[in-house]
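Colleague: what follows is a protein structure lacking sequence information:
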């Protein structure tokens, strides 16, 4: 599970990163609202730990913007503001949970576990343009024709379809699809992208994956 921690108290953010990584999560940190919006829009995270009182954009503004962009990442708000109206405002904007400062790290971890578990939905089917990905069966369909995928091919397509921009960095593919195996590199990703592209072509789909050494992107032939 990959989390983003957005808090302008840098010492606290780094301390939370250390605690959560000890609990088994991969964490990135940022210290202002604009950076949080940029990272959430560009990267794939499983959850956002979001402070309210931040520069550039406060937590409420960040939450409002990402929900308007239809980014459904689970969000836990952190704040020293603990009045009922503050919590109601957060939930009205789309927060999944709210934790008042100061808090215990044990409670934070427990709330994150519950939040991420509750966010699990049946996303067995993912669609992009004229293709339908069945994650459970690991099949790819287009125009009533179906191809079987390997688990790596399926995972690559799933990452791309779920990404807001349909683009992910190669290092994230290696992390998410291969769990950072030491023998996996850019050439491995390139090879599996070529496998997927062959199947997309065989299905006569308009979709294809563009590859360079930094990013892969799901595109459409016009």
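Modeller: That came through, no problem. Computed from a predicted model, the values in this text were never measured in an experiment.

Colleague: drop to CA atoms for contacts and neighbour counts, all remaining ones
Modeller: Fine.

Colleague: in the host helix or strand of residue 88, what's buried?
Modeller: Take DSSP states H and E as the rule and residue 88 turns out to sit in helix 84-92. When burial is assessed from 16 or more other Cα atoms under 10 Å, helix 84-92 yields the following buried residues: 86, 87, 90, 91.

Colleague: what about the residue nearest to residue 192 when sequence neighbours are not counted, neighbour count?
Modeller: Nearest residue to residue 192 in three dimensions, chain neighbours excluded: residue 153, at 6.4 Å (Cα to Cα, 6 or more residues apart in numbering). A count of nearby residues for residue 153, using other Cα atoms under 10 Å, gives 21.

Colleague: quick one on the thing from earlier: now the buried residues of helix 84-92 in TSV, with distance to residue 73?
Modeller: Listed next are these as TSV, based on distance: Cα to Cα, whole Å:
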residue	distance to residue 73
86	21
87	18
90	14
91	14
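
Colleague: put this beside the first:
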């Protein structure tokens, strides 16, 4: 999540600064607004990957800010922070466009987990909408059947593309040879074991050999995983 920009709309300066400091230590970029009016102007700019939004704000409350943001932006995740933990308050927050709700006081570790989950969910949704997935500098365009690594076009056979498509759609998850065999060769792993290994080597030569970081990793006894390490 390095480099992601987070807008903190919180009128309690101590809380806002504490959150900002913690997020910066995790390599996020942050901006703070101390009232709803200024926060809403920042929020609709489209420059942020996530909005942390307090409910009780001067000038304009969190419900109003969320509604205004959602009129212009349906994608940016909104995480509401509030001392109000009643069900009715949460329901209204969600109805106004919040994606998640965290009741004060909270542990920063829980806030961080919520933020990471929302950013990951947002990234997956965007990938599905664009029909592309990027891991490190590898980009796979499923509609055009194109593959790029470090902006260089990589030519793959249909079977190689199918294997790469399966790996990148499951990126960061170890997939077994049995899963690959069923998805790509429509047969069991015992029949396809050698073939899978051959095609994994084909892919490595094309998308890993001349590039860093290496993306296709073997997990002994488990299978393969595509991720930047």
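Modeller: Nice, thanks for sending it over. What you see is a predicted model, and the numbers here were worked out from it, not measured in a lab.

Colleague: TM-score them against each other, please.
Modeller: Taking TM-score structural alignment, normalised by the length of the first structure as the basis, the two superposed chains have a TM-score of 0.56; 142 aligned residues with a Cα RMSD of 3.0 Å.

Colleague: if we can go back for a sec, tell me the contacts of the residue nearest to residue 192 of the first structure?
Modeller: 192, 193, 195, 196 (Cα atoms under 8 Å, 6 or more residues apart in numbering).

Colleague: gap between the second one and residue 187 of the first structure?
Modeller: Right, the one you point to is residue 193 of the first structure. The gap separating residue 193 of the first structure from residue 187 of the first structure is 10 Å, by Cα to Cα, to the nearest Å.

Colleague: which one's more surrounded, the two?
Modeller: Ranked by neighbour count (other Cα under 10 Å), residue 193 of the first structure and residue 187 place residue 193 first, with 20 against 10.

Colleague: the closest residue to that one other than its chain neighbours: what secondary structure?
Modeller: Closest residue to residue 193 of the first structure apart from its sequence neighbours, by Cα to Cα, 6+ apart: residue 209 at 6.8 Å. Here residue 209 of the first structure is strand, with the state taken from DSSP: H, G, I helix; E, B strand; the rest coil.

Colleague: residue 15 of the second structure now?
Modeller: Following three-state DSSP, we place residue 15 of the second structure in the helix state.

Colleague: related to what we said a few turns ago, so which elements touch the helix holding residue 88 of the first structure?
Modeller: strand 97-100 (3 or more Cα pairs under 8 Å, 6 or more residues apart in numbering; DSSP states H and E).

Colleague: which SSE is the residue nearest to residue 192 of the first structure in?
Modeller: helix 151-162.

Colleague: could you look up the next helix or strand downstream of that helix?
Modeller: Heading C-terminal from helix 151-162 of the first structure, the first helix or strand you meet, by DSSP H and E, is strand 167-169.

Colleague: show me where the first structure has helices.
Modeller: Under the criterion DSSP state H, the first structure contains helices at 10-22, 33-42, 59-68, 84-92, 105-118, 151-162, 170-178, 186-202.

Colleague: any quick ChimeraX command for the buried ones out of the contacts of residue 153 of the first structure?
Modeller: Command for ChimeraX, covering only those of those found buried under the criterion 16+ other Cα under 10 Å:
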select :193,196
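
Colleague: could you dump the contacts of residue 153 of the first structure into CSV with distance to residue 167 of the first structure added?
Modeller: Below are the contacts of residue 153 of the first structure laid out as CSV (distance: Cα to Cα, whole Å):
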residue, distance to residue 167 of the first structure
192, 16
193, 13
195, 18
196, 15
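
Colleague: so how much does the helix holding residue 88 of the first structure differ from the second structure once superposed?
Modeller: When the second structure is overlaid, helix 84-92 of the first structure sits 0.7 Å from its aligned residues on average, using mean Cα distance after the TM-score superposition for the first structure.

Colleague: which residues touch that helix?
Modeller: With contact meaning Cα under 8 Å, 6+ apart, helix 84-92 of the first structure is reached by 60, 77, 97, 98.

Colleague: matching residues in the second structure for that helix?
Modeller: Mapped onto the second structure using TM-score structural alignment, helix 84-92 of the first structure spans residues 87-95.

Colleague: next: stretch 48-61 of the first structure.
Modeller: Stretch 48-61 of the first structure covers residues 51-64 of the second structure once aligned (TM-score structural alignment).

Colleague: any chance of the helices of the first structure in JSON lines, plus distance to residue 142 of the first structure?
Modeller: Shown next, in JSON lines, are these (distance: least, Cα to Cα, whole Å):
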{"stretch": "helix 10-22", "distance to residue 142 of the first structure": "40"}
{"stretch": "helix 33-42", "distance to residue 142 of the first structure": "28"}
{"stretch": "helix 59-68", "distance to residue 142 of the first structure": "30"}
{"stretch": "helix 84-92", "distance to residue 142 of the first structure": "39"}
{"stretch": "helix 105-118", "distance to residue 142 of the first structure": "32"}
{"stretch": "helix 151-162", "distance to residue 142 of the first structure": "14"}
{"stretch": "helix 170-178", "distance to residue 142 of the first structure": "23"}
{"stretch": "helix 186-202", "distance to residue 142 of the first structure": "8"}
